[in-house]
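Participant: I need the structure of the sequence given here:
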Amino acid sequence: MTLYQAIAPERASRFSPMDVLAVVAGSLLLTLSAKIQVPFYPVPMTMQTLVVIGLGLALGPVRGAAAVALYLAQGAFGLPVFAGTPQKGIGLAYMMGPTGGYLAGYIPAALLAGWLARRGWDRNVFTAMAAALLAGAVIYVPGLLWLGAVIGWDKPVLAFGLYPFIPGDIAKAMLAAIAFPAAWKWLSDRGVN
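Facilitator: Reported below is the predicted structural model:
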């Protein structure tokens, strides 16, 4: 069971208005997270990957991935949802740039986080940290492959697209490892399992 399943009211069907609301709210939260930059060393960070992983952990694999897919679709249609995009989004052109692979990695990351949450990995600090780190690592596979294809493999792809982001990803995984077990404890204290 995921957090969403623990707190959502009983549903008569597999796809309810509450599910639609959760997916839309998740895509809006992801948009907001893209626009907030946190000063960090060695590079400033957005909270997008934390929200992607959090959506998987909270909503489960299907709803979490659906929220991410909706966010990506909004960006593809030109809405200014991505980090650093102007008021009028640039759609597919942005997605085809150096960050496109990372964006593509958001869906499998949410799926993996949700799959792990269904197995209870979000209820313990250590397993929640592991789930967040594993899901975060999934983003780098298409991200680095795409980055190498865009900028050329003769460039130091890992130095540009991986190493500077590791400290921030560890910090975000620690936040997830604190937040999700605490949410489960809070629900448990109120008799919700």
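
Participant: C-alpha only now, for contacts and for neighbours.
Facilitator: Will do.

Participant: Mind checking what secondary structure Gly78 has?
Facilitator: coil (DSSP: H, G, I helix; E, B strand; the rest coil).

Participant: Quick check: it touching Ile90?
Facilitator: Yes - look at Gly78 against Ile90 with Cα atoms under 8 Å: they come within range, at 5.2 Å.

Participant: ok, Gly64 - contacts?
Facilitator: Residues in contact with Gly64 (Cα atoms under 8 Å, 6 or more residues apart in numbering) are 23, 26, 52, 55-58, 110-111, 114.

Participant: I'd like the structure of this one too, to check against the first:
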Amino acid sequence: MTLERTVFAIDRIWRPRAGAPEGLRVAALAVLGSLLLWASAKIQVPFWPVPVTLQTAAVFLIGLACGPRLGLATVALYLAEGAAGLPVFAGTPEKGVGLPYMLGPTGGYLAGFLAAAWIAGRAAELRLRLPALVGMLLLASVAIYVPGLLWLSTFVGPEKAVQLGLLPFVLGDLVKLLLVAFVYEAALRPKDEGTSSRH
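Facilitator: Sure, this is the predicted structure:
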């Protein structure tokens, strides 16, 4: 008995080729994904009550498009690039680089990206459709906020952590989450999932 390999959106964009080294393709995809995360951290979109970056949207899209394992590996590579001193995070190099930056007030959110990418990838692996897909992305958002707020609270206390690290960003993150879900559903979902997809 052989188990059918799950087909993710990235497999439609860059198809595996017979005889070609799969490890090379996976490594290249992880590097490209880390570059997307880098770019998304630097793009600020005017929003109310504060501007937002596209980084959480990129984390969700990478997980959905690549699946849980490659999505997790891509975010891990991105964090490794940051730990090595590359200015890949929002606010770098102005606010520092490397491990000192990662151990600063926003470090918990960065750690949460790992779990968020995996959760989004599981949503794709389980072939969830709307609204279950939105529910999983909400869970992925929680996976970012929980370690982020816990770590931030060690610097400013729990009440200030919520005021500074949650309330200003909830609306923007919800909008990004919904946009990602609808973009994935409309344009990225593998077309052969058919009726086996779960609602």
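
Participant: Quick check: neighbours shared by Gly78 and Ile90 of structure 1?
Facilitator: Residues touching both Gly78 of structure 1 and Ile90 (Cα under 8 Å, 6+ apart): there are none.

Participant: can you map out the strands along structure 1?
Facilitator: 37-38, 45-46 (DSSP state E).

Participant: contacts for the last one?
Facilitator: What it means is strand 45-46 of structure 1. 33-39, 83, 165, 168.

Participant: Between all of the residues you listed, which two are separated the most?
Facilitator: Spatially, the most separated pair among the contacts of strand 45-46 of structure 1 is Lys35 and Phe165, at 17.2 Å (Cα to Cα).

Participant: before we move on, back to that, filter the contacts of strand 45-46 of structure 1 down to the buried ones.
Facilitator: If you count burial by 16 or more other Cα atoms under 10 Å, the buried members of those come out as 33-35, 83, 165, 168.

Participant: For the residue nearest the centre of structure 2, which non-adjacent residue is closest in space?
Facilitator: In structure 2, the centroid-proximal residue (Cα atoms, centre = their mean) is Val59; its distance is 1.4 Å. Nearest non-adjacent residue to Val59 of structure 2, counting by Cα to Cα, 6 or more residues apart in numbering: Ala117, 5.6 Å away.

Participant: In structure 2, mark out all the helices, start to finish.
Facilitator: 9-13, 22-42, 55-83, 98-102, 107-125, 132-156, 158-165, 170-183 (DSSP state H).

Participant: which residue numbers in structure 1 go with the fourth one?
Facilitator: Alignment note (TM-score structural alignment): helix 98-102 of structure 2 is matched to residues 91-95 of structure 1.

Participant: again with the longest one
Facilitator: Equivalent residues of helix 55-83 of structure 2 are located at 48-76 in structure 1, counting by TM-score structural alignment.

Participant: and Arg14 of structure 1, how many neighbours?
Facilitator: For Arg14 of structure 1, the neighbour count with other Cα atoms under 10 Å is 6.
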